[in-house]
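Colleague: quick one, fold the following:
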Amino acid sequence: MNDELMDEVTRGARALVVYPQMRGPRGQMADLDVDARLEEAKGLALAIGLEVVEAMAIVIREPRAATLFGEGQIQNISVACTLHEAELIIVDGSLTAIQQRNLEEKLKRKVIDRTGLILEIFGERAATAEGRLQVELAHLDYQAGRLVRSWTHLERQRGGFGFLGGPGETQIEADRRLIRDRMAKIRRELEQVRRTRGLHRDRREKAPWPIVALVGYTNAGKSTLFNRLTGAEVMAEDLLFATLDPTMRAVRLPGLEKAILSDTVGFISDLPTQLVAAFRATLEEVTAADVIVHVRDMANPDTEAQKRQVLDILADLGVMEPKIDERALRRKEQDDRVIGWGRDDEEEEGPAPLIPIIEVWNKWDLLAPEQIEALREAMSHRDGETIIPVSALTGEGCDDMLAVVSRTLTLGSKVYSFVIPAADGQRLAFLHARGEVVAEEDAGEGEEGPLLRIQARLSERELGRFTSL
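Modeller: Modelled structure (predicted):
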């Protein structure tokens, strides 16, 4: 683990999770399922091997600038730590450097916030050189504002240089300068990675295979579905952020020779801003997709809130037009909780996808019969949306999903006629792989030898790619 945050805590340490539940400006509670939020926080802690001994929500009416919590609430946290012998306190929210330091002084235990916890997970899981660079950049960005936590030695001054009078550079200024220099170096290296990724994407767009990207909330079952469809052995465990680095494999689709399936990092609510920026290069893979498969965990009671988080991030990436009616979505979530799984009689206008999106309602095998019945009823009211129920674990519905993906890729296609030299293997392979060849016949001789007249059904996007070859 990161030494700065967890210098006295090891895997297996006993942790107390505290979720600060904020009241709105008019006294209303935040529109979140508290139990689901606590379960998610516990899952984040378990993902780095911590033992969660207790999880509690504390209502914050007026956040304290110095400690976030009030004195009585801090005392309650201290009692809970003593009762459960907790060595570490995880605050499932954002803490300033001062709040973190003051809480540690009052509680006599290590304290980390949600951002620090997620950074620890990413630090453990990043497998590629690019992933490690992104994690280091995010860590440095997070630590740059928290050097105050190192207390006294950072206030010492170094002597002045040459004939310049006055105080020298303080240790904290020197440390910040070193961090800035290192961050600048990492950003240059990541920019090179982005350029390389861009070249790879350009090459893939000219390749005769469509790209299907799996996206979804963390632990929704993307990697399990990826393994089921491709026969790969990507890490797929019941852990948050089991996948951090994008993985691509070929998959066969009905009516198409093959497609490239991409497994991406899971999204999460309140993702640290440092990670949103640092992992943009990884998430940019989604923007090159021909079809996006949004995998949802339908066994999670907070699945509608998770969907909103995913759509928000897709909008940030430029995949969706930012037309989300937040108020309507919150009202819909409340209705869903009241009646179990929701009804969509008055569906509000949501974000408009710029890339076709298929919703996969996963973990069907974990649902009770009455939940399945309610979900099927909800599906019948989702006009204009493509929804497929599946179980990535058992394989139920996976063939239907592949058939729908194939139809989506060929939707709106038309038959075009081309005359191509018989020796032009690249363009011939493209038409056979990315389109449906309706007819093929000799077209005489040309300057480059024998010609073929081919009639093929292509979508507008594939026609654009073909003409660029």
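
Colleague: C-alpha only now, for contacts and for neighbours.
Modeller: Fine.

Colleague: what residues does stretch 10-17 touch?
Modeller: Surrounding stretch 10-17, the residues in contact under the criterion Cα atoms under 8 Å, 6 or more residues apart in numbering are 1, 38, 41-42, 45, 48-56, 80-81, 85-92.

Colleague: list only those of these flagged as buried.
Modeller: Applying a neighbour-count criterion of 16 or more other Cα atoms under 10 Å, the buried members of the contacts of stretch 10-17 are 38, 41-42, 45, 48, 50-56, 80-81, 86-92.

Colleague: okay, and which of these map to strands?
Modeller: Counting by DSSP state E, the part of the buried ones among the contacts of stretch 10-17 found in strands is E51, V52, V53, E54, A55, M56, L88, I89, I90, V91.

Colleague: contacting residues for the fourth one?
Modeller: Spelled out, that is E54. In this structure, E54 makes contact with A15, L16, V17, H84, judged by Cα under 8 Å, 6+ apart.

Colleague: can you name the two of those residues that sit furthest apart?
Modeller: In the contacts of E54, two members sit farther apart than any others by Cα to Cα. They are V17 and H84, at 11.6 Å.

Colleague: same drill for these two, tell me which one is more crowded.
Modeller: Comparing V17 with H84 by neighbour count (other Cα atoms under 10 Å), the higher total belongs to V17, at 26 against 14.

Colleague: what about V419, neighbour count?
Modeller: V419 has 15 neighbours, counted by other Cα under 10 Å.

Colleague: how about the nearest residue to the residue nearest in space to the middle of the chain, chain neighbours excluded?
Modeller: Centroid check for the chain by Cα atoms, centre = their mean gives F267 as the closest residue, at 2.5 Å. Closest residue in space to F267, ignoring its immediate chain neighbours: Y217 at 4.5 Å, by Cα to Cα, 6 or more residues apart in numbering.

Colleague: contacts only, for the one you found.
Modeller: Y217 is in contact with G266, F267, I268, V295, R296, D297, Q306, K307, Q309, V310, counting by Cα under 8 Å, 6+ apart.

Colleague: one more, so I can put them side by side:
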Amino acid sequence: MQPARAALVGIDPGGKPDFAESMAELGLLASSAGSEPVMTLIGKRAKPDPAYYMGSGKATELREQMDAHQADIAIFNHALSPVQQRNLERHLKRHVIDRTGLILDIFAQRAKSHVGKTQVELANVRYQVSRLVKAWSHLERQKGGIGMRGGPGETQMELDRRMLENKAKRLQAELAKLQKQQATQRRARERRDVFSVSLVGYTNAGKSTLFNALTKAGTYAADQLFATLDTTSRKIYLPEAGQAVLSDTVGFIRDLPHQLVEAFRATLDETVRADLLLHVVDASSFDRQQQMLEVDKVLAEIQADQSPQLIVVNKIDRVPALMARGPVLRYHRDGRPAAIYVSAKDGIGLDLLRETLAEIAKNTARMKPSEETSSVADFEQEVPVKRWESLDFYHSRTGVYSPHDA
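Modeller: Presented below is the predicted three-dimensional model:
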């Protein structure tokens, strides 16, 4: 089956520094969903048009370009209202999907476990409920009379909404049951005093590759967005600290749909309850600083922003300056580990990472949470940098050194 030929559409409101990176990311998302991007249309508009999001003239230009490129589907890098989506589909005479719908489609394709599938289905139902507001003309017809569903005068839209809301309640109850099972497993670990570590980070930062390298688990890892959706936990041995549990979780992304954050509470509970978060950062990404901030936004939304963090700068094999320096551990001024530089693919720095985790595990019981908490802001505060291209200067100013120099 041939992949759908997609037109990528972005409207720049002006003053958005990461607009270009966001559009590049949209192309990766479209490819991850199984589409083939064949054209890109970019416009500028300070305020979205209520009817088309873009102006009517730009919508006509989009239709003409889609005809020329034989594009089957228009993918917008924005959240469209139901009315905007309906109007665009009528004007373009093609299917239209927004960023939220695209991410939900990828999640639906990738979820494997019962928990993951239930979470994605719940997010999809909530999204469909939001699409019912005057979305289609057939929803305005009324149903009533003998043998018809609903009472007299009840509209088709109301019936559909009630059906979806009942389905959402059922899925929510099912997820609550699954969360109770997970809570029981966590309590068992806590009784055994097992140190728990959770991998977090922007999608495609290399979390699953790092997870496999540390645990030899052999879980699926690929150079694509949202390769991992389901939480996987494995035991690891830390020198002089004993056993710990490492969990790999779903990656985050800018403008992550709220429906997904809410639905994935069961998966993200491992993050909230972890003794330590390994915040994995892609060293080769030009947008890494913004990606770190996006991860912190989601952590704040799930109330995990105060959890202790160790930043793991991964993929140093793709950055010659970092590769020449090799694995490095950087400390805060108070002596706590702040960031470690590794290549999970090549195994560079993993021994240093294990030693660092062991040291943190041994000290965790003796430290107050407020003394151990670190974040992107803490990591960046000593020498403000606009972009991480100045990493070498940044480290020379703040004194990067290995633990053997301490």
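
Colleague: quantify their similarity with the TM-score.
Modeller: Here the superposed chains carry a TM-score of 0.83, computed using TM-score structural alignment, normalised by the length of structure 2; 365 aligned residues with a Cα RMSD of 2.6 Å.

Colleague: thinking again about what came up before, please report which of the contacts of Y217 of structure 1 has the highest neighbour count.
Modeller: In the contacts of Y217 of structure 1, the most neighbours by other Cα under 10 Å go to V295, 29 neighbours.

Colleague: what ranges do the strands span in structure 2?
Modeller: With DSSP E as the criterion, structure 2 has strands spanning 5-12, 36-44, 73-76, 95-97, 142-143, 154-155, 195-201, 232-238, 242-248, 276-282, 309-314, 328-331, 337-341.

Colleague: of all these, which lies closest to Q224 of structure 2?
Modeller: Comparison of those against Q224 of structure 2 by Cα to Cα identifies strand 276-282 as nearest, at 12.9 Å.

Colleague: and the angle from the closest one to strand 337-341?
Modeller: Angle between the axes of strand 276-282 of structure 2 and strand 337-341 is 40 degrees (criterion: axes from the mean of the first three to the mean of the last three Cα atoms, to 10 degrees).

Colleague: quick one: residues in contact with strand 276-282 of structure 2.
Modeller: Strand 276-282 of structure 2 is touched from outside by 196-202, 204-207, 271, 288, 292, 307-315, with contacts defined as Cα under 8 Å, 6+ apart.

Colleague: which residue ranges form the helices in the stretch 51-200 of structure 1?
Modeller: Taking DSSP state H, counting those that start in this stretch, the helices of the stretch 51-200 of structure 1 run over residues 71-84, 97-107, 114-125, 129-144, 171-206.

Colleague: can you put those helices in a markdown table and add distance to R61 of structure 1?
Modeller: Conversion of these to a markdown table gives the following (distance: least, Cα to Cα, whole Å):
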| stretch | distance to R61 of structure 1 |
| --- | --- |
| helix 71-84 | 11 |
| helix 97-107 | 17 |
| helix 114-125 | 20 |
| helix 129-144 | 27 |
| helix 171-206 | 35 |
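
Colleague: of those helices, give the one that comes closest to V276 of structure 1.
Modeller: Between V276 of structure 1 and these, the tightest spacing by Cα to Cα is seen for helix 129-144, at 9.0 Å.

Colleague: find me the equivalent region of that closest one in structure 2.
Modeller: Using TM-score structural alignment, helix 129-144 of structure 1 corresponds to residues 114-129 of structure 2.

Colleague: to what extent does that stretch diverge from structure 1 after superposition?
Modeller: Between stretch 114-129 of structure 2 and the aligned residues of structure 1, the post-superposition mean distance stands at 1.1 Å (mean Cα distance after the TM-score superposition for structure 1).

Colleague: thinking again about what came up before, what's the residue nearest to the centre of structure 1 aligned with over in structure 2?
Modeller: In structure 2, F267 of structure 1 lands on F252 (TM-score structural alignment).

Colleague: correct me, but its match touches G201?
Modeller: Yes - with the criterion set as Cα atoms under 8 Å, F252 of structure 2 and G201 qualify as a contacting pair; they are 6.2 Å apart.

Colleague: what touches both of those two?
Modeller: Contact with both F252 of structure 2 and G201 is made by residues V295, according to Cα under 8 Å, 6+ apart.

Colleague: okay, the residue located most distally from the centre of structure 2 and P152 of structure 2: tell me how far apart.
Modeller: In structure 2, the greatest distance from the average C-alpha position (Cα atoms, centre = their mean) is reached by I146, at 48.7 Å. Applying Cα to Cα, to the nearest Å, the value for I146 of structure 2 to P152 of structure 2 is 9 Å.

Colleague: F19 of structure 2 now?
Modeller: Applying Cα to Cα, the value for F19 of structure 2 to P152 of structure 2 is 50 Å.

Colleague: same check, this time on V272 of structure 2
Modeller: 48 Å.

Colleague: repeat that for V250 of structure 2.
Modeller: When Cα to Cα is applied, the distance between V250 of structure 2 and P152 of structure 2 equals 46 Å.

Colleague: more crowded one of the two?
Modeller: Between V250 of structure 2 and P152, V250 has the larger neighbour count (other Cα under 10 Å), namely 22 against 12.

Colleague: dump the residue contacts of the more buried one.
Modeller: Counting by Cα under 8 Å, 6+ apart, V250 of structure 2 touches V200, T203, F226, T228, L229, D230, T231, T267, L268.

Colleague: the second one matches what in structure 1?
Modeller: T203 of structure 2 is assigned T218 in structure 1 as its aligned equivalent, the criterion being TM-score structural alignment.

Colleague: repeat that for the fifth one.
Modeller: In structure 1, the position corresponding to L229 of structure 2 is occupied by L244, as judged by TM-score structural alignment.

Colleague: residues near that match, how many?
Modeller: Neighbour count of L244 of structure 1, defined by other Cα under 10 Å: 21.

Colleague: show me the contacts for it.
Modeller: Applying Cα under 8 Å, 6+ apart as the definition, the contact partners of L244 of structure 1 turn out to be F122, R125, A126, A127, G131, T264, V265, G266.

Colleague: could you redo the last one with a cut-off of 7 Å?
Modeller: R125, A126, V265 (Cα atoms under 7 Å, 6 or more residues apart in numbering).

Colleague: just Q156 of structure 2 next, same as before
Modeller: With contact set as Cα under 7 Å, 6+ apart, Q156 of structure 2 has these partners: L139, E140, R141, Q142, K143.

Colleague: check these against R170 of structure 2 and report the nearest one.
Modeller: Within the set of those, L139 lies nearest R170 of structure 2; the separation is 23.9 Å, counting by Cα to Cα.

Colleague: test my guess that the closest one contacts E154.
Modeller: No - the pair L139 of structure 2 and E154 fails to qualify as a contact (Cα atoms under 7 Å) at a distance of 10.5 Å.
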